[in-house]
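Visitor: Sequence and predicted structure below; questions after.
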Amino acid sequence: MHKSWMLPFIVAGLAAIGVAMLGATITDLGPWYQALDKPDWTPPDPVFGIAWTVIFALAAIAGVASWRAAPNTRVSDTIIGLFALNGFLNILWSLIFFRMQRPDWAFAEMILLWLSVGALMLFCGRYSRLAALALLPYLAWVTIAGALNWQVIELNGPFG
């Protein structure tokens, strides 16, 4: 069996690790974050790392599955572009929320992130049912994160 089938998994895995590392580097759980009032149902901090690890692994699988099922270069390029946009929006949310300390702006950006996950599910799902299913936990987690973000605004605003 030819080993070239592994290359897309390696590339997708490295991309997911890159997005995760950038997001983790930007995320600051220091005094400002600790001082925020958060809803009682906020998961413990370690849950976030576990959830994101699983989500990024599943996103890498979804990316490879849909890319390999793409019928032509135009579709495969669109898939890569949609994942790149999603990675950018994921990192941008951390930057706005944690570094700029603007949960209000981060919530608006979170809507774009949520829509990008939905777009990934719809577009990739045309070519791979596995891809759409693998992205479901991502959509669920971003929905929960959005609700948490909104509650932080409600409990602590106004910001800026």
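Guide: Alright, I've got the coordinates. Numbering: from 1, shown residues only.

Visitor: CA atoms for contacts and neighbours, from now on please.
Guide: OK.

Visitor: now the strands: where do they sit in the chain?
Guide: Using DSSP state E, the chain contains no strands.

Visitor: max-length helix in it?
Guide: Secondary structure assigned by DSSP state H gives helix 129-156 as the longest helix of the chain.

Visitor: My read is that residue 83 contacts residue 118, right?
Guide: No: here residue 83 lies out of contact with residue 118, judged by CA atoms under 8 Å, at a distance of 11.4 Å.

Visitor: Mind checking which of the two has more residues around it?
Guide: Here residue 83 and residue 118 are set side by side on neighbour count (other CA atoms under 10 Å), and the busier one is residue 83, at 23 against 17.

Visitor: give the contact list for that one.
Guide: If you count contacts by CA atoms under 8 Å, 6 or more residues apart in numbering, residue 83 has them with 63, 120.

Visitor: A further structure is provided below for comparison with the first:
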Amino acid sequence: MAWFALPLFILLSLGGGGLVGLAVETGGWYAALEKPGFNPPNWVFGPVWTTLYILIGIAGWRVWRIGDQPLQGLWWTQLILNFAWTPIFFAAQQLLVAFGVILALDAMIVVFVVNAWRNERIAALLFLPYALWTSYATILNVSLWWMNA
């Protein structure tokens, strides 16, 4: 029966992230920002986030399946922070506030991995690419703020 929930977790993370992305205009303002040399081309973000949201959904399903309430709370918290970052950065154009949000997201991801490592190692491993990409995004976020403040 638990297998039937897997597509729902993937739909929640992938669909939620996709809806947030579609709801927020990223074009003109972002295109005009001065960017660091390590800024990826725009086409990279879609495939990377699609992959990460699938992994996030699978990890969420795995912690739900074992019934670990504190770990589920961490998973939900990181998802809320993840979904909050995009409108703060792009719609509100608050790069410094977005930097605070992504730092909190980084912390939640690390706390999730550390806590999941004991009871649900696969979920922890599924979060490692997410941790790496979000760390990179954090450096990019603060660089964009610094260069455009």
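Guide: Structure received. This structure is a prediction, so every number in the text was calculated from the model and none was measured.

Visitor: returning to that earlier point: any buried residues in the longest helix of structure 1, and which?
Guide: Neighbour-count burial for helix 129-156 of structure 1 flags 130-139, 141-143, 145-153 (criterion: 16 or more other CA atoms under 10 Å).

Visitor: Show me what residue 148 of structure 2 aligns to in structure 1.
Guide: For residue 148 of structure 2, the equivalent position in structure 1 is taken to be residue 156, counting by TM-score structural alignment.

Visitor: Flag every buried residue along stretch 60-72 of structure 1.
Guide: Of the residues in stretch 60-72 of structure 1, those buried by neighbour count under the rule 16+ other CA under 10 Å are 60-67, 69-70.

Visitor: Same question for stretch 88-105 of structure 2.
Guide: When burial is assessed from 16+ other CA under 10 Å, stretch 88-105 of structure 2 yields the following buried residues: 88-90, 93, 95-96, 98-99, 101-105.

Visitor: against structure 1, where does that stretch fall?
Guide: Using TM-score structural alignment, the residues of structure 1 aligned to stretch 88-105 of structure 2 are 96-113.

Visitor: chain center to the matching stretch, what's the gap?
Guide: For stretch 96-113 of structure 1, the distance from its own C-alpha centre to the chain's C-alpha centre is 13 Å (CA atoms, centre = their mean, to the nearest Å).

Visitor: Between helix 128-148 and the lengthiest helix in structure 2, find me the angle.
Guide: Secondary structure of structure 2 per DSSP H: the longest helix is helix 95-119. Angle of helix 95-119 of structure 2 versus helix 128-148, following axes from the mean of the first three to the mean of the last three CA atoms, to 10 degrees, is 160 degrees.
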